[in-house]
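**Student:** can't give you the sequence, but here's the structure:
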């Protein structure tokens, strides 16, 4: 079996407050790019996991990571040999580990079906995992685990992901949030929510990692109709009306910032 772990982006991310359990109350618009990490699996006497790819070195403990935990979270009968090609940067706001776990859930669904409580099992692995299992545009509330369908009028939109090759862990960014509730995420179709929404973690992320502002400025200097940071950073994305605009932007940034990582694709 093979499965793509689709890159997750937050078209909007409104932080509404700190919860007593230490998490934050969120309203977010999840979307997914048609590219990402790649996983393959085949039957074996016991579970094994091997990793390779550009960002495999960012996984400190391959046997204790979220893929291994996802394998343990679901009944499958015998074991699997799993190979993970890590093509997404780690600690980048793209839900890379959560997307990998989501891909495992989809492979289990294909071969054995998922248990009725799969969403709860996914949520125990991470707040983004339930959305990453579905890998379709949706609204997340609570900590991001409560999912609501949404009319997606941006499906197929060209998208460019750019990361300055700086890892940025989620915890410090949320901790640096100023605690101000700037209002609810707007309603309507996906394009409206994206254009009228915001990412409340941009400012604290830039305070910790100033190069994010450079990435956003570079993307906003192209023909995009929206450029924003994803999640807690440091990856930013830009959306375009057509492929020609995307290709021109990708080439422009590759020349001006050759060290930055890029991935181009379309919204699912």
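**Tutor:** Arrived safely, thanks for sending. Bear in mind that the values here come from a model prediction, so they are computed numbers and not experimental data. Residues are numbered from 1 along each chain as shown.

**Student:** When you work out contacts or count neighbours from here on, use the C-alpha atoms and nothing else.
**Tutor:** Will do.

**Student:** For the chain, which segments count as helices?
**Tutor:** Counting by DSSP state H, the segments of the chain that form helices are 66-73, 96-111, 118-125, 129-134, 170-176, 190-196, 202-208, 211-220, 243-256.

**Student:** Would you point to the one among the ones you listed that's packed deepest?
**Tutor:** Per residue and on average, the most neighbours among those fall to helix 129-134, with a mean of 26 (mean count of other CA atoms under 10 Å).

**Student:** what's in contact with it?
**Tutor:** Outside helix 129-134, the residues within contact range by CA atoms under 8 Å, 6 or more residues apart in numbering are 6, 8, 30, 95, 98-99, 101-103, 105-106, 119, 122-123, 138, 140, 145, 147.

**Student:** before we move on, back to that, adding distance to residue 34, write the helices of the chain out as JSON lines.
**Tutor:** Shown next, in JSON lines, are the helices of the chain (distance: least, CA to CA, whole Å):
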{"stretch": "helix 66-73", "distance to residue 34": "20"}
{"stretch": "helix 96-111", "distance to residue 34": "12"}
{"stretch": "helix 118-125", "distance to residue 34": "21"}
{"stretch": "helix 129-134", "distance to residue 34": "12"}
{"stretch": "helix 170-176", "distance to residue 34": "24"}
{"stretch": "helix 190-196", "distance to residue 34": "17"}
{"stretch": "helix 202-208", "distance to residue 34": "24"}
{"stretch": "helix 211-220", "distance to residue 34": "20"}
{"stretch": "helix 243-256", "distance to residue 34": "14"}
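
**Student:** Second structure for comparison follows:
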């Protein structure tokens, strides 16, 4: 069953395909359906959801009569309006992050590069608090939201595969100066997380030299072969060429990273050093 974000994405892609397959312009379809052109454009862009009744009429116009195909598309339309757990956090979070989490909830694989701090999905509550904006009145709600994300993703029966690549400097840069215990707790949590069957946590060492990851953090969410989205600089990108390019960057970073066992050894080593200081 699709969720609201991915359901809407799949539906809009299929509606565009059906229209183009029949060599119809948006102007012609809008006129035949007695809709404004802007309504059709917004439906195809995914900025508004299409009602079930409007979808039935549109599919009839596109000559889609196979009951199974119609039912599948109607279910996508219903999914686009389904309320999810993250809806209660909309007042305190950017709209783009809410959309991202909708994609994340249905991803089969998550690939993340983090050169500055531990990825949000790996953070302890203390670390998340320490890296949140202390001036924000909504800081506690945002931390609660991220803890809920972790729980919803990794405590379900079919968690996504998670690849997290960290720069070695992340292990040695605590969010609170002088609070080594906070960083030790985060590292030990990462050691536990790295040994779960669906995770691949690797460290890119300081001596790895120049690499494309110097341009900043990013995340790739995958839903199947050649289907994914890129999240970078708090923006979502769906263009296949761009997603593919960043998949290549993630692969090259993986080649520069330590092995699984060497990563665990380094994490334990750094935690031990911090405990002795």
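**Tutor:** All right, it came through fine. Note that the coordinates shown come from a computational prediction; the quantities given were computed from them, not determined experimentally.

**Student:** TM-score for these two?
**Tutor:** A TM-score of 0.23 describes the superposed chains when it is computed by TM-score structural alignment, normalised by the length of structure 1; 119 aligned residues with a CA RMSD of 6.8 Å.

**Student:** To residue 26 of structure 1, which of the helices of structure 1 lies closest?
**Tutor:** Comparing those against residue 26 of structure 1 with CA to CA, the closest turns out to be helix 170-176 (11.3 Å).

**Student:** what packs against the closest one?
**Tutor:** If you count contacts as 3 or more CA pairs under 8 Å, 6 or more residues apart in numbering; DSSP states H and E, helix 170-176 of structure 1 packs onto helix 202-208.

**Student:** Check the contact between residue 39 of structure 1 and residue 80; I expect there is one.
**Tutor:** No - between residue 39 of structure 1 and residue 80 there is no contact, the gap being 11.7 Å when judged by CA atoms under 8 Å.

**Student:** neighbour count winner among those two?
**Tutor:** Neighbours were counted for residue 39 of structure 1 and for residue 80 using other CA atoms under 10 Å; residue 39 has more, 22 against 18.

**Student:** How about the more buried one: what's its closest non-neighbour residue?
**Tutor:** residue 84 (4.7 Å; CA to CA, 6 or more residues apart in numbering).

**Student:** Residue 241 of structure 2 - how many residues pack around it?
**Tutor:** A count of nearby residues for residue 241 of structure 2, using other CA under 10 Å, gives 9.

**Student:** Looks to me like it is in a strand.
**Tutor:** No - residue state for residue 241 of structure 2 (DSSP: H, G, I helix; E, B strand; the rest coil) corresponds to helix; a strand is not indicated.

**Student:** does the residue nearest to residue 39 of structure 1 really touch residue 37, like I thought?
**Tutor:** Yes - the criterion here is CA under 8 Å, and residue 84 of structure 1 meets it with residue 37 at 7.3 Å.

**Student:** And for stretch 235-245 of structure 2, what's in contact with it?
**Tutor:** Stretch 235-245 of structure 2 is touched from outside by 96, 100, 220, 226, 227, 228, 229, 230, 231, with contacts defined as CA under 8 Å, 6+ apart.

**Student:** Give the buried residues for the helix or strand where the last one lies.
**Tutor:** Residue 231 of structure 2 is part of strand 227-232, with elements assigned from DSSP states H and E. Counting neighbours by 16 or more other CA atoms under 10 Å, one finds that the buried residues in strand 227-232 of structure 2 are 228, 229, 230, 231.

**Student:** nearest to residue 60 of structure 2, of those?
**Tutor:** Taking CA to CA as the measure, residue 228 is the one of these closest to residue 60 of structure 2, at 30.1 Å.

**Student:** which non-adjacent residue is nearest the closest one?
**Tutor:** Setting aside the residues directly before and after it, residue 228 of structure 2 is nearest to residue 222 in space (CA to CA, 6+ apart), at 4.2 Å.

**Student:** just the angle between the helix or strand that contains that neighbour and strand 227-232, please?
**Tutor:** Residue 222 of structure 2 is part of strand 218-224 when elements are defined by DSSP H and E. For strand 218-224 of structure 2 and strand 227-232, the angle between their directions (axes from the mean of the first three to the mean of the last three CA atoms, to 10 degrees) works out to 170 degrees.
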